[in-house]
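In: Sequence unavailable; structure follows:
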């Protein structure tokens, strides 16, 4: 029977999510990959345990994580039932809905019909009465935002979620969503966008919108799906995301260009000078912004979680280091 590390809270930093009462670990754990039916269950469980032992209290899921869709929630629910569930009140568990989940017009996007059904299914798969955070996973161009936000408010009032958030909304959409939820009496807790040194769209207004509305911000793909590691410095290894068929989070091999690899090698040199792995520096670079509450970490081995948490030992950058990063990225 698993027994959590008694010192798990000593090495982790916890940051308040915007103007809420909730604190999240600086590093959260995402189950987007490596928790489906194709992955060894024992290894998946060992990764989750390692994350919690290191003070990671937030586990981030979505209805479509797998493969197949739903499998990550099912496996996480099994872990909870078997051993982790006795720590439920120490955990922040989040899930999302917004991408295709089942056939027909009611299994995608942002209607009340879809969101209510999806969360009910997620709770059943995980064996939970409620999730701590429920996200709308992406904007819906067809459903009025008023309906989507009213549904998030309803799910909180029904006790199926403690907090709600949004993901991948633009700055303008974020401000509107926050306004609607505030009027309903359920504040928008947090925004989850993609953000890394190689994908900086959030700097064009979204982070300002998050700060203005009082939300937290938790980022995904902050390693650019593995590109900001030493994995691809010598080509595309077998079994890597870039070697997988497109879909299910696979990385396009076209991203592994000589130009990008040259930048990554220079960034790797800087990371070594800082006494960090490239992944650690990439996480630290995102976390340097005080508007960032947490960064989602993915892993296929327990050791990768430990490496990620090591970034907390060196989060500061000198002005010269930041300028060097800008020069590398602009080259």
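Out: That came in fine, so what should we check first? Note that the coordinates shown come from a computational prediction; the quantities given were computed from them, not determined experimentally.

In: all contacts plus neighbour counts: C-alpha atoms, from now on.
Out: OK.

In: mind listing what the residue nearest to residue 284 when sequence neighbours are not counted touches?
Out: Spatially, and ignoring its direct neighbours in sequence, residue 284 is nearest to residue 315 (4.9 Å; C-alpha to C-alpha, 6 or more residues apart in numbering). Residue 315 sits next to 281, 284, 285, 287, 288 when contact means C-alpha atoms under 8 Å, 6 or more residues apart in numbering.

In: quick one, strands of this structure?
Out: 14-16, 23-25, 27-30, 58-60, 92-97, 131-136, 161-167, 188-192, 216-219, 294-297 (DSSP state E).

In: Can you name every helix or strand that the second one contacts?
Out: In this case it means strand 23-25. Here strand 23-25 touches strand 14-16, going by 3 or more C-alpha pairs under 8 Å, 6 or more residues apart in numbering; DSSP states H and E.

In: Run through who's touching the strand it packs on.
Out: With C-alpha under 8 Å, 6+ apart as the test, strand 14-16 has contacts from 22, 23, 24, 25, 26, 216, 293, 294.

In: Any chance of CSV for these, columns distance to residue 133 and neighbour count?
Out: Formatted as CSV, the contacts of strand 14-16 follow (distance: C-alpha to C-alpha, whole Å; neighbours: other C-alpha atoms under 10 Å):
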residue, distance to residue 133, neighbour count
22, 11, 14
23, 12, 18
24, 11, 21
25, 14, 22
26, 16, 25
216, 12, 28
293, 14, 26
294, 14, 28
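
In: Out of those residues, flag the one nearest to residue 147.
Out: residue 216 (22.7 Å; C-alpha to C-alpha).

In: related to what we said a few turns ago, adding distance to residue 270, write the strands of the chain out as JSON lines.
Out: Output for the strands of the chain, formatted as JSON lines (distance: least, C-alpha to C-alpha, whole Å):
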{"stretch": "strand 14-16", "distance to residue 270": "27"}
{"stretch": "strand 23-25", "distance to residue 270": "26"}
{"stretch": "strand 27-30", "distance to residue 270": "22"}
{"stretch": "strand 58-60", "distance to residue 270": "30"}
{"stretch": "strand 92-97", "distance to residue 270": "34"}
{"stretch": "strand 131-136", "distance to residue 270": "36"}
{"stretch": "strand 161-167", "distance to residue 270": "31"}
{"stretch": "strand 188-192", "distance to residue 270": "28"}
{"stretch": "strand 216-219", "distance to residue 270": "23"}
{"stretch": "strand 294-297", "distance to residue 270": "21"}
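
In: second one coming, line it up with the first:
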């Protein structure tokens, strides 16, 4: 059956400009980090991705190392793009990253010129693309001089393989350093993709948002639900064998206190007619310097629950104060 996108797809999800650039993103972007790749049958991945686009999610986020095997998530995206989404290429924002382990040997990771250029060429091949809209250096490289990384990203834009570049998981100091080089080179630097959520507010406490603003860039937030923590899954407590992401290590220090916070936040959400997850996403999107947050979904129902955040994205000053009081134990 030939896919035809929903006619009302731009009526569902708000979209936002990245700083004062020409790039516009949906409030929610679709990430292929987990749940897709070769973990799920292609038919399931296709159904979820197309439903996302039908609901105004026109940004798809990938990386060279995503999927159970390196590149498998990009291959999944490429299969759906080639069969269904190719006629809509001008509407899509497709992003990928390179820097974590991608292939054997010392050149298969980090941000040297050869590594970044080879990784992007492989990504373009897997996704059946001529270019990506944003190409990110996926992590800080402690060994390669920063100018080489910046100049490699700049070259990729000049070669027409990416329209914009960004960084991911950089600290505020690292963004300031590479941002200065990008300013000098006139590279279209669009932002930092990093973990940001109610329980991880490093973006605020380190002045990341202000630093990005200086460079006409934005913060694209991943992990908006703190790796599943900000859902109704743990309102009754945490299982003893719960796997913890590095950003959730704080749970070990005060599990009972964290559960109490989750229940208090859930009560705020209920008063708004939302789930805790929807409240967590609305809270992130309160700041225009966060143009988009990257979500994942393993099923259409899961996806549509996230999309419902668009029904109520405005938080009152009273609600924001209540959330801050909960998070800060006041």
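Out: That came in fine, so what should we check first? No experiment lies behind these values; they were computed from the predicted model shown.

In: So after superposing, what's the score?
Out: Between these two chains, after superposing, the TM-score reads 0.93 (TM-score structural alignment, normalised by the length of structure 2); 327 aligned residues with a C-alpha RMSD of 2.2 Å.

In: ok, back up a step: of the strands of structure 1, which is nearest residue 268 of structure 1?
Out: Closest of the strands of structure 1 to residue 268 of structure 1 is strand 294-297, at 18.8 Å (criterion: C-alpha to C-alpha).

In: Centroid-nearest residue for structure 2?
Out: residue 294 (3.2 Å; C-alpha atoms, centre = their mean).

In: equivalent range in structure 1 for the helix ranked longest in structure 2?
Out: Assignment by DSSP state H gives helix 255-271 as the longest helix of structure 2. With TM-score structural alignment applied, helix 255-271 of structure 2 matches the range 257-273 in structure 1.

In: distance between that stretch and the chain's centre?
Out: On the basis of C-alpha atoms, centre = their mean, to the nearest Å, stretch 257-273 of structure 1 sits 24 Å off its chain's mean C-alpha point.

In: cool, stretch 46-54 of structure 1 as well?
Out: The answer for stretch 46-54 of structure 1 is 16 Å, by C-alpha atoms, centre = their mean.

In: Show the contacting residues for the equivalent of residue 309 of structure 1 over in structure 2.
Out: The alignment partner of residue 309 of structure 1 in structure 2, by TM-score structural alignment, is residue 307. Residue 307 of structure 2 is in contact with 13, 28, 55, counting by C-alpha under 8 Å, 6+ apart.

In: ok, now how distant is residue 307 of structure 2 from residue 81 of structure 2?
Out: According to C-alpha to C-alpha, to the nearest Å, residue 307 of structure 2 stands 21 Å off from residue 81 of structure 2.

In: cool, and residue 316 of structure 2?
Out: In this view, residue 316 of structure 2 and residue 81 of structure 2 are 40 Å apart by C-alpha to C-alpha.

In: So the two - more neighbours on which side?
Out: A side-by-side neighbour count of residue 316 of structure 2 and residue 81, using other C-alpha atoms under 10 Å, places residue 81 first with 20 against 9.

In: Please tell me I have it right and the more buried one contacts residue 124.
Out: No: using C-alpha atoms under 8 Å, residue 81 of structure 2 is not in contact with residue 124, being 11.9 Å away.

In: Around the residue nearest to residue 277 of structure 2 when sequence neighbours are not counted, count how many other residues there are.
Out: Spatial nearest neighbour of residue 277 of structure 2, excluding adjacent residues (C-alpha to C-alpha, 6+ apart): residue 231 at 5.0 Å. Around residue 231 of structure 2 there are 20 other residues, counting by other C-alpha under 10 Å.

In: Residue 231 of structure 2 pairs with which position in structure 1?
Out: Under TM-score structural alignment, residue 231 of structure 2 pairs with residue 229 in structure 1.

In: pretty sure its match contacts residue 279?
Out: Yes: counting by C-alpha under 8 Å, residue 229 of structure 1 touches residue 279, with 5.1 Å between them.

In: What residues does residue 170 of structure 1 make contact with?
Out: With C-alpha under 8 Å, 6+ apart, residue 170 of structure 1 has these contacts: residue 206.
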